[in-house]
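Novice: no sequence on this one, just coordinates:
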């Protein structure tokens, strides 16, 4: 482990706190459907999801490298910039957790990073080509999630049309254990890497690391932080995502989890930090829309969409305030 001191140590601690809050805030992404369909108990779901989050974090470091070097210039930012970005994202996560809104921790982190970097170094500190790629992926991933969830649900409905309802319930209750595990693993594969990228950014900008290769201790500590956060469970968001958007049965949970996990693993492999929250929420909407459009509770959905729109600017504003405060202390 590298020698850490002063503000760099604060940055690492904040990054781990962010990962913990990410796991806590986003535990619904991995467990909401399997809990709402009563396939497993909530306590079992969060513990298994926490372990699989840790395992998924070791899958790749492509997303971490993108976050660490593809959005802002490591040589143009300071430890205060990174600390402010993390502080803004953490505050946003806790505010939306209290409100029970499944907003994106990824959007909060990206918004905080860009907001603090712009305040510190202006447009020269931001890599707009990389930021554009990330934003495009964040916008498109929910559409892919919706489409894949809808198509999977149509296929399953057609294949199992003549299967007795009781048999289908038993079958998909078992299959949902697999899909929920798949979702929890993919959640760790994508989301845990974001804090890894932030710590790596801080280490490179401080001159501790010559390149943006993610150290093993960073991977391990971020994986554990996210796993612990998931194991705590953000129950308000679990209720919103699993019960208030559309009424789910095991077959719907299986289709939603499988569709979202496909999108998340694909983007993790490419190295794009998309929102797991947006992806699973839109997939749940796609699955519900197969029943009929009125099966989706669009009033709740509009509230969620409004929170999504405010996440990037909201976290950026909070990070800017944190940076201005830290600047006065230095």
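Specialist: Here it is on my side, so go on. Fair warning: this is a prediction, and the values are worked out from it, not measured in the lab. Residues are numbered from 1 along each chain as shown.
Novice: CA only for contacts and neighbour counts going forward, please
Specialist: Noted.
Novice: Give me the contacts around stretch 44-59.
Specialist: 27, 30-31, 34-35, 181, 184-193, 219-220, 222-224, 226-233 (Cα atoms under 8 Å, 6 or more residues apart in numbering).
Novice: in that stretch, what's buried?
Specialist: Neighbour-count burial for stretch 44-59 flags 45-59 (criterion: 16 or more other Cα atoms under 10 Å).
Novice: From residue 218, how far off is residue 194?
Specialist: Distance, residue 194 to residue 218, by Cα to Cα, to the nearest Å: 11 Å.
Novice: who has more neighbours, those two?
Specialist: residue 194 (31 against 19; other Cα atoms under 10 Å).
Novice: wait, what's in contact with the more buried one?
Specialist: Contacts of residue 194 by Cα under 8 Å, 6+ apart are 63, 64, 67, 106, 273.
Novice: just to revisit the earlier point, which among the contacts of stretch 44-59 end up buried?
Specialist: For the contacts of stretch 44-59, a neighbour count by 16+ other Cα under 10 Å gives the buried set as 27, 30-31, 34-35, 181, 184-193, 219-220, 222-224, 226-233.
Novice: Counting only helices, which of those make the cut?
Specialist: Among the buried ones among the contacts of stretch 44-59, the residues falling in helices (DSSP state H) are 27, 30-31, 34-35, 181, 184-193, 219-220, 222-224, 226-232.
Novice: let's bring in a second model and compare:
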């Protein structure tokens, strides 16, 4: 096409469509640059806003404590400890929220925003309504000496709180879900050793905690794998998956409602109600029946709109999975809020009475409030990173696998409580994710061995198109492709678990010495 310019001469130009394409391409590039700048600005704003909000909360906790505590020579230590306790609560929320919400988010059953909202509400509700049943268990069970004076005991608790918070904060930054309970234990051990020597620590309790490093993830992983194998054999491998789902999904929901009824009775509501095991079992049977009766027509109605495919069948587990995650968050708030406020409550009682024996007798509501608000703030401000790691970066999850992992967490805690075994909820939850991942890997390996299709034809890899079957079989790249669990996360998380207690203990010992030199 030729057009005339203002000089009257003719020149050759692209056609109209070409001009529009070029203009659109330039506009798209400009819009992408603007969008990239906006995303970078938003990320920078969030990275600055989150620590700022957390700092405001810590200052608020200290100011609140200054108005609440009675006048005493040790009141200034309570004010400092309030800020440290708030800092620990934020870190507990940031790290532990991944245990409950990671599988739900990773399976796409719920969005990140929805998970954070549900977790914040149920964590705070659990902490306020049922939290703090035993606020000084760690100190009482780990410290054998009862002759600590008031100042020494407060320094031990402050060092334990600050050291455990620092370690959990570091673990969150590097993306390692660790046991906050073990961090507090390590903090108490380190400060207790520094202040009172070897005789000040109850070493049999430390041995039980070390045993939980193996018991918790293995038991959680095995139970999660067993449930996934049952679901696979009863539904996923059936030709008529829809009819199988109509029969079996209500049964699995009944198991979930019964287990969580027992879980809440024995672990989530212990501050307001402590039933015995016969009562808890009766409650479990009753709620299992209720869950089965209610879910049968709902599952049947929902299945009428689905196709006979595993992806569609998995959506039947979406709502039960969200409910399980919410109940796990409630129970977590009720139990693990003590990791943040237990030592702080001991400090408050000791500062008011001047003796160690009175520590932990009462739990003021304002102390519990600091823990509840800190948990919610921590998970909202800093929780998404760990949620993505647990839910998306260990193994690929769908609603069925995430449901099995969540159910495994509750069952494992119940079994451990009945047998008196020390377990960590963090280790159990992550172990459940590993368990379903390794079972998928086992099924994948077995399927390839039985399949008549050559191994080298199962993967699209341009570098191996001309390879012989022997070369493909010996290829490390092929082997890695068949691994459905990322090994680096297995070893990295396991290493973080093992060093949590000694690392927190070492930090706590240093913090205690600094407190003695500067404050004491």
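Specialist: Perfect, thanks for sending it. Because the structure is a prediction, the values reported are computed rather than measured.
Novice: Could you identify which of the contacts of residue 194 of the first structure has the most neighbours?
Specialist: When neighbours are taken as other Cα under 10 Å, the top entry among the contacts of residue 194 of the first structure is residue 64 (30 neighbours).
Novice: which one of the buried residues of stretch 44-59 of the first structure is nearest residue 172 of the first structure?
Specialist: Using Cα to Cα, residue 45 comes nearest to residue 172 of the first structure of those, at 16.3 Å.
Novice: which residue lines up with the closest one in the second structure?
Specialist: Matched by TM-score structural alignment, residue 45 of the first structure corresponds to residue 115 in the second structure.
Novice: measure its match to residue 97 of the second structure for me?
Specialist: In terms of Cα to Cα, residue 115 of the second structure sits 9 Å off from residue 97 of the second structure.
Novice: what's the answer for residue 435 of the second structure, then?
Specialist: Using Cα to Cα, residue 435 of the second structure is found at 19 Å from residue 97 of the second structure.
Novice: try residue 379 of the second structure
Specialist: In terms of Cα to Cα, residue 379 of the second structure sits 6 Å off from residue 97 of the second structure.
Novice: before we move on, what about residue 26 of the second structure?
Specialist: Residue 26 of the second structure is 44 Å from residue 97 of the second structure, by Cα to Cα.
Novice: same question, residue 493 of the second structure
Specialist: Distance from residue 493 of the second structure to residue 97 of the second structure, by Cα to Cα: 16 Å.
Novice: next one: residue 82 of the second structure
Specialist: Relative to residue 97 of the second structure, and taking Cα to Cα, residue 82 of the second structure is found at 22 Å.
Novice: Hmm, residue 258 of the first structure is touching residue 179, no?
Specialist: Yes: Residue 258 of the first structure is in contact with residue 179 according to Cα atoms under 8 Å; the separation is 5.4 Å.
Novice: Please, which helix or strand holds the match of residue 45 of the first structure?
Specialist: In the assignment (DSSP states H and E), residue 115 of the second structure maps to helix 112-130.
Novice: which SS state does residue 151 of the first structure fall under?
Specialist: Classification of residue 151 of the first structure using DSSP: H, G, I helix; E, B strand; the rest coil returns helix.
Novice: count of neighbours near the alignment partner in the second structure of it?
Specialist: When the second structure is aligned by TM-score structural alignment, residue 151 of the first structure is paired with residue 226. When neighbours are counted by other Cα under 10 Å, residue 226 of the second structure registers 16.
Novice: which ones are touching the residue positioned nearest the centre of the first structure?
Specialist: The centre of the first structure sits closest to residue 276, judged by Cα atoms, centre = their mean, with a distance of 4.1 Å. By Cα under 8 Å, 6+ apart, the contact list for residue 276 of the first structure reads 26, 29, 104, 106, 187, 190, 191, 260, 264.
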